[in-house]
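**Student:** Fold the following and give me the result.
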Amino acid sequence: MNARHPVDDETPLGEQATPNHVVVVDIQGLRYPIRSALDPAYVHKLARYVERTMDAASSAVPIGESTKLAVLAALNIADEALRSRDEESRVASELVEKAAELERLIDAVLAKHGQFEI
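**Tutor:** As a prediction, this is how the structure comes out:
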């Protein structure tokens, strides 16, 4: 990570601090200079992930149709991101419900033993 502008790996590229360096990545045999405030190793990790997703999608796209391949890979990545976000939200909701139930149980025990008035 860059010491001047620390950015965690969870910050989306569009929301990060002012880009302060350029990282060159290779995807599908093409080089892309990426201006970013993210850790260069993380940017390379993102590029490898995109490359793997495009490789997996390539079986469904005729050779030479790189735009279609990129869109299909982007849709697959978006699907993964949205499913992950939905699952994260579901788990967070379950945790809130369980915490509320624990609070009710603790309050009931304390009230039963006269140590806490509700």
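**Student:** contacts, neighbours, all on C-alpha from now
**Tutor:** Will do.
**Student:** which residues touch Val71?
**Tutor:** For Val71, no residue counts as a contact, taking C-alpha atoms under 8 Å, 6 or more residues apart in numbering as the criterion.
**Student:** To compare with the earlier structure, here is another sequence to fold:
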Amino acid sequence: MNKVSVNILGRTYDVEVAPGDELLIYSLAEYVEQKLIEAQRDTGIVDTQKLAILAALNIADELFRLKNSRENVSGILDKKAEELIKVLDKALSA
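**Tutor:** Predicted structure coming up:
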């Protein structure tokens, strides 16, 4: 494991990451900081603990929406694949 230092809202956090994931953790820290800044801007809250909870809820909301969207797309693709297989089976048996 490698140790990486990231800065979020002026505070430094040391994070252990797998080799090769250093750039990922920097990107994640930047994303989290942006979400904290957005939450602070939108609500006026300055308490970092409250901001962290609000940002976590916003990120969780994004995740849930993306998962649901992916599941919907996956269902549509499965249905289309089944339809295509039926069409191909029909064409090949003719």
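**Student:** Any idea what the TM-score is?
**Tutor:** The TM-score (TM-score structural alignment, normalised by the length of structure 2) is 0.92; 92 aligned residues with a C-alpha RMSD of 1.1 Å.
**Student:** So what does Ser36 of structure 1 match up with in structure 2?
**Tutor:** When the two structures are superposed using TM-score structural alignment, Ser36 of structure 1 falls opposite Val17 in structure 2.
**Student:** burial count for its match?
**Tutor:** By other C-alpha atoms under 10 Å, the residues close to Val17 of structure 2 number 15.
**Student:** can you check Leu92 of structure 2 too?
**Tutor:** Close neighbours of Leu92 of structure 2, defined as other C-alpha under 10 Å, add up to 8.
**Student:** Helix, strand, or coil at it?
**Tutor:** Three-state call for Leu92 of structure 2 (DSSP: H, G, I helix; E, B strand; the rest coil): helix.
**Student:** Tell me the counterpart of it in structure 1.
**Tutor:** Alignment of Leu92 of structure 2 against structure 1 is given by TM-score structural alignment, with Leu110 as its counterpart.
**Student:** again, but for Leu66 of structure 2
**Tutor:** Per TM-score structural alignment, the equivalent position to Leu66 of structure 2 in structure 1 is Ser84.
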